[in-house]
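Peer 1: below are the sequence and a predicted model; questions follow.
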Amino acid sequence: MPLKNSLILLLTATIWGIAFVAQSEGGEAVGPLTFNATRNIIGSLVLIPVILLLNKINPQSNSADFTESDRQPMASSGSNPFSRNKTLIAGGIICGICLCLASNFQQFGIQYTSVGKAGFLTACYIIIVPILGLFMKKKCSPFIWVAVVMALIGLYLLCITDGFSIGKGDFLVLICAFLFSLHILVIDYFSPKTDGVKMSCIQFLVCGILTAIPAIILEHPNLSSFSGAWGATLYAGVMSCGVAYTLQIVGQKNMNPTVASLILSLESCISVLAGWIILGQKLSTREIIGCVVMFGAIVLAQLPQKETASEK
């Protein structure tokens, strides 16, 4: 497994972990639907100049992140740009629908449950991804399954400090975890076939439009409501959406989706560490153990991948 992909996904998890506070504050200030719609539309707009710049740097290619091996089969088959654009649009729309559903279930769930529970339940996609992957013939080694169990234990120690029960908010976030699992698998399918940056731009636009419709009807947004939430909204839009979700698509390319989900689940650890470093919130012994177990799971998950690559 390329170290580059792992580092890209680690950076993604870092941005998401720090953005959790922005997501919570922004949703309370302007409403969950309005906040999600705005951040996704901002994410889409941010990527437009990036796409134009990449096209200017490499005008001969419709895909800035294709490798030569990706292009050769297309060239031999007549290099059908219509087919490639069709795949790009389909991938962007499907990813956008999954992202829209997942992020909105999460945003509403956070209103009815604690941040710790929300973090743990959202990260449960690390067990849902490999289970769903079995139906898509995505096999995992025993080491990865052990890593998944370790990560769940680590997340529990890190996030659940006041007992565990399933309430309304918990149920909504569990649905969110299932939808994020689908999002990861959809990206795994489309990212090797098309331009990750363009697909990311389309997914944000689709998600933003789909969320804006009920936001306008139910929350009646206006500019004055953003007066105290522009910082959180811009961070969530530019960094969490525009940068991080695009890095996720690029980083997941040709990578085992279960291992990718394990690395992305470090978002929960990083959010706690960010609170410790930035806000001065102290970590308990239990939380420190949870972080150590989580990082151990990530290391274990990558060892068999390297061995498999060396055997080929």
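Peer 2: Alright, I've got the coordinates. Everything numeric in this text was worked out from a predicted model, so none of it was measured.
Peer 1: switch to C-alpha atoms for all contacts and neighbour counts from now on
Peer 2: Will do.
Peer 1: what's downstream of whichever helix or strand Asn36 is part of, the next helix or strand?
Peer 2: In this structure, Asn36 sits in helix 32-57 according to DSSP states H and E. Using DSSP H and E, the helix or strand that directly follows helix 32-57 along the chain is helix 68-76.
Peer 1: tell me how far whichever helix or strand comes after that next one is from the chain's mean position?
Peer 2: On the C-terminal side of helix 68-76, the closest following helix or strand by DSSP H and E is helix 81-110. The chain centre lies 12 Å from the centre of helix 81-110; the measure is CA atoms, centre = their mean, to the nearest Å.
Peer 1: same question, stretch 100-117
Peer 2: That offset, for stretch 100-117, works out to 14 Å (CA atoms, centre = their mean).
Peer 1: list the buried ones in it?
Peer 2: For stretch 100-117, the neighbour count (16 or more other CA atoms under 10 Å) marks 100-113, 115-117 as buried.
Peer 1: got another one to weigh against that:
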Amino acid sequence: MRALTSKQADLMLFFVAFFWGTGFAVTKIALDIYSTVQLLFIRFIIASIVSLIIFNKNIRNMNRSDLKSGVIMGVFLAAGYIFQTFGLEGTTAGNSAFLTGTNVVMVPFFYWIITKKKPVFNNLIAAILMFIGIILLTVDFKNFGKFNLSDMLTFFCAISFAWHVVVTGIFASDKNPYTISTIQMTTCAVIFLIMMILEGKPITYNFKGALSMGYLSLITTMLCFMMQTIGQKYTSTTHAAIVLSLESVIGSIFGVLFLKENYTIITILAFVIIFISILFAEVGYDWLFRTKKNRLPDKK
């Protein structure tokens, strides 16, 4: 395809954030029809089959290193979706969207563990803000000291996704992204198949459920991964991070519009704090003070 301008690439990434954001509400709807592991298996088996068909030439040329990398990525990705989807059973789409978004703040610290590259001061500020936001979301102030288990599961999902970003960044540097991406989705499908067999519940056909799964599989999984790859090729990492972080806002908005979710002032304050922490983690003070001081270098 022809090269995109920076604005066109940012627009493409906005649609990725939009579709991912709507995915939280669609998942909540699908969970009324399917069990958690059934939803995950159906979502990833469809995405895997489509990816295997489209990128079959890449898969035929894979080597042992590609397979190992894709499997490791798939394990972290599967763990993230397991925690996220189980968490969605008992929390709002908005809470899930914002808590999942905190993985962006964790990445520099996890990357530090692997590469010994210390996070900059902006990341420390972001981590503090994230912790405050998580406390506001997960602590029941009417019964102080008690935490919402579903929100905590979603936080574990963010940890898993953060590790997934780290290992993906390491493995993708010298490997075909379509190959390892397809392997990771197939790995997820196998893990969820095993879990579904152990669960032992039959899958029942439901038109509403089929529409939901089609959207989650083909749009928020298959299409979005492809659009993200293309978009980030023609725009800076800073622009991509800002645009993609809108997933959290969109997820919350759709939770209010379509799931009739209501939020308290404390919840909204938590959303704002967590969103600000994500921006601090990725672009430092640029977005607030419009200065190059403390700016994080773009990834190449």
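Peer 2: Alright, I've got the coordinates. These numbers were taken from a predicted model, which means no experiment stands behind them.
Peer 1: hey, where'd the helices end up in the first structure?
Peer 2: 3-30, 32-57, 68-76, 81-110, 115-122, 125-134, 142-159, 168-190, 196-218, 230-234, 246-251, 257-264, 267-278, 285-311 (DSSP state H).
Peer 1: of those helices, which is nearest Ser224 of the first structure?
Peer 2: Nearest to Ser224 of the first structure, of all the helices of the first structure, is helix 3-30, at 9.3 Å by CA to CA.
Peer 1: counterpart of Ala102 of the first structure in the second structure?
Peer 2: In the second structure, the residue paired with Ala102 of the first structure is Gly80, using TM-score structural alignment.
Peer 1: which residue is nearest the middle of the first structure?
Peer 2: Centroid check for the first structure by CA atoms, centre = their mean gives Tyr245 as the closest residue, at 5.5 Å.
Peer 1: what's it aligned with over in the second structure?
Peer 2: In the second structure, Tyr245 of the first structure lands on Phe225 (TM-score structural alignment).
Peer 1: now its match: how far from Ile53 of the second structure?
Peer 2: Distance, Phe225 of the second structure to Ile53 of the second structure, by CA to CA, to the nearest Å: 16 Å.
Peer 1: one more: Ala9 of the second structure?
Peer 2: 26 Å.
Peer 1: neighbour count: the two, which is higher?
Peer 2: Ala9 (22 against 10; other CA atoms under 10 Å).
Peer 1: neighbours of the closest residue to the more buried one other than its chain neighbours, how many?
Peer 2: Of all residues not flanking Ala9 of the second structure in the chain, Gly231 sits nearest, at 4.5 Å (CA to CA, 6 or more residues apart in numbering). Gly231 of the second structure has 25 neighbours, counted by other CA under 10 Å.
Peer 1: so Gly231 of the second structure touches Thr5, yeah?
Peer 2: No - counting by CA atoms under 8 Å, Gly231 of the second structure does not reach Thr5; the two are 9.6 Å apart.
Peer 1: now do the contacts for the residue nearest to the match of Ala102 of the first structure when sequence neighbours are not counted.
Peer 2: Leaving aside its chain neighbours, Gly80 of the second structure sits nearest to Cys157 (4.2 Å; criterion: CA to CA, 6+ apart). Taking CA atoms under 8 Å, 6 or more residues apart in numbering, we find Cys157 of the second structure in contact with 79-84, 100.
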